[in-house]
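*Asks:* heads up, no residue letters with this:
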């Protein structure tokens, strides 16, 4: 690990003890090394989810459905990537030249994955309390902005269709391009005898969300 990366980690709020583990947390699979960020990402995803769920439960008397709605918005891949960009993560990701040339260093999927892998490393090196405190610091703008308060576009469209006695919306992937680590999806959503709209994003789920939002803006 370079001195610059270690200094950036510590300035951001991470506490580095086992340097080799943190090196793995920043290593993309395209590097072809024995250890990359995938296992730590798996762990960090759970650390993030529990930390945000704990915060929401303590701060709100909202029912389970509303809490889940906010949780899903705050821990989404899109939000994780936004946090990653905010702290300047991209230059510190160890990724192959080809993957970087393909846009991998700015991919929502990769940025989101690495944020989670770093939280996994924080948990293993420093425990849950320190990890939860860091999550609250890094995700505070999302927590305080009301992210997830509004209904998810797909849920809103589903309810709109039912309320207007229309068939349920149908989603179809119309285009999928780019390398595996930086794919772009285009999804079309249609409601019978009403119309259709499309959305494009770096994951199928986000493209469906964008399509549903576009549909509601046009027909809702």
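*Replies:* Sure thing, it's come through. These numbers come from a predicted model, not from an experiment. Numbering: from 1, shown residues only.
*Asks:* rest of the way, CA atoms for contacts and neighbours
*Replies:* Fine.
*Asks:* which helix is the longest one in this protein?
*Replies:* helix 38-59 (DSSP state H).
*Asks:* Now do it: which elements does it pack against?
*Replies:* helix 19-25, helix 64-74, helix 108-126, helix 128-138 (3 or more Cα pairs under 8 Å, 6 or more residues apart in numbering; DSSP states H and E).
*Asks:* can you pull the buried residues of that helix?
*Replies:* Residues 38, 40-41, 43-45, 47-49, 51-53, 55-56 are the ones in helix 38-59 that count as buried (16 or more other Cα atoms under 10 Å).
*Asks:* Now do that helix and helix 128-138, the angle between them.
*Replies:* For helix 38-59 against helix 128-138, the angle by axes from the mean of the first three to the mean of the last three Cα atoms, to 10 degrees is 80 degrees.
*Asks:* Relative to the whole chain's centre, how far out is helix 38-59?
*Replies:* 12 Å (Cα atoms, centre = their mean, to the nearest Å).
*Asks:* also this one, for the comparison:
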């Protein structure tokens, strides 16, 4: 199987040349365009998530040999979460080579965080299946780069910090209330309010509940600590 010019360019951005190009094609095939003879990337996504997890866990242990499990866990979660995978996917422009059905393309599928994150995990699995663990590890460490060493700030997310702020002052944990949801099902927009027991509140809007909650928590933190 011969890869297109765009796919060959993607191999260079990824940092791996496939001995079996069909693995790469499958990793980039979304369910909206799959068929009985053209499988989608879901099984590879499942495997890639596990390969990424092992690489990140190993890298974190090596980066900080004195860290406790309690310190490592949030760092790990920050490195393997879907948002981070999507950021890395954008870094190498996976969206440009994703194989999508017409409806998914028209709805902006090449920019959707979930699709990009899933495809990134599937590509990791494709590298693993193509050339083994060390090749996958090399690609992951190269693409994630300094994130591994600067993850502490990301690990202390805004929701965690706001909860700690509230508990330190004898308040209950913050409540997150969905104020509104708009847009089509494939691209919803959420407005979330972060509320404290003392009546303090801030709102934020984003394309996922998690992002909106984080943004609302950060907005409230900024207000409380300014």
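*Replies:* Yep, that arrived. Source: prediction; values computed, not measured.
*Asks:* so what number do they get for TM-score?
*Replies:* TM-score for the superposed chains, counting by TM-score structural alignment, normalised by the length of the first structure: 0.89, backed by 219 aligned residues with a Cα RMSD of 2.0 Å.
*Asks:* Could you tell me where the longest helix of the first structure falls in the second structure?
*Replies:* The aligned range for helix 38-59 of the first structure in the second structure is 42-63, by TM-score structural alignment.
*Asks:* quick one: contacts for the spatially most central residue of the first structure?
*Replies:* Ranked by distance to the mean C-alpha position of the first structure (Cα atoms, centre = their mean), the top residue is residue 77 at 1.3 Å. Shown in contact with residue 77 of the first structure (Cα atoms under 8 Å, 6 or more residues apart in numbering): 108-109, 112-113.
*Asks:* Recalculate using a threshold of 6 Å.
*Replies:* residue 112 (Cα atoms under 6 Å, 6 or more residues apart in numbering).
*Asks:* what's the counterpart of it in the second structure?
*Replies:* In the second structure, residue 77 of the first structure lands on residue 82 (TM-score structural alignment).
*Asks:* again, but for residue 143 of the first structure
*Replies:* In the second structure, residue 143 of the first structure lands on residue 148 (TM-score structural alignment).
*Asks:* Give the buried residues for stretch 153-166 of the second structure.
*Replies:* 155, 157-159, 162-166.
*Asks:* Could you measure from residue 77 of the first structure over to residue 217 of the first structure?
*Replies:* 23 Å (Cα to Cα, to the nearest Å).
*Asks:* What sits closest to the counterpart of residue 137 of the second structure in the first structure if chain neighbours are left out?
*Replies:* Residue 137 of the second structure maps onto residue 132 of the first structure when the alignment is built from TM-score structural alignment. Distances taken as Cα to Cα, 6 or more residues apart in numbering put residue 51 closest to residue 132 of the first structure, at 5.1 Å, once the chain neighbours are dropped.
*Asks:* What is the burial count for the match of residue 143 of the first structure?
*Replies:* Residue 148 of the second structure has 17 neighbours, counted by other Cα atoms under 10 Å.
*Asks:* give me every residue that touches it.
*Replies:* So residue 148 of the second structure contacts nothing (Cα under 6 Å, 6+ apart).
*Asks:* do that again at 7 Å, thanks
*Replies:* The contact partners of residue 148 of the second structure, taken as Cα atoms under 7 Å, 6 or more residues apart in numbering, are residue 60.
*Asks:* how much space between the aligned partner of residue 117 of the second structure in the first structure and residue 199 of the first structure?
*Replies:* Mapped onto the first structure by TM-score structural alignment, residue 117 of the second structure lines up with residue 112. Counting by Cα to Cα, the gap from residue 112 of the first structure to residue 199 of the first structure is 20 Å.
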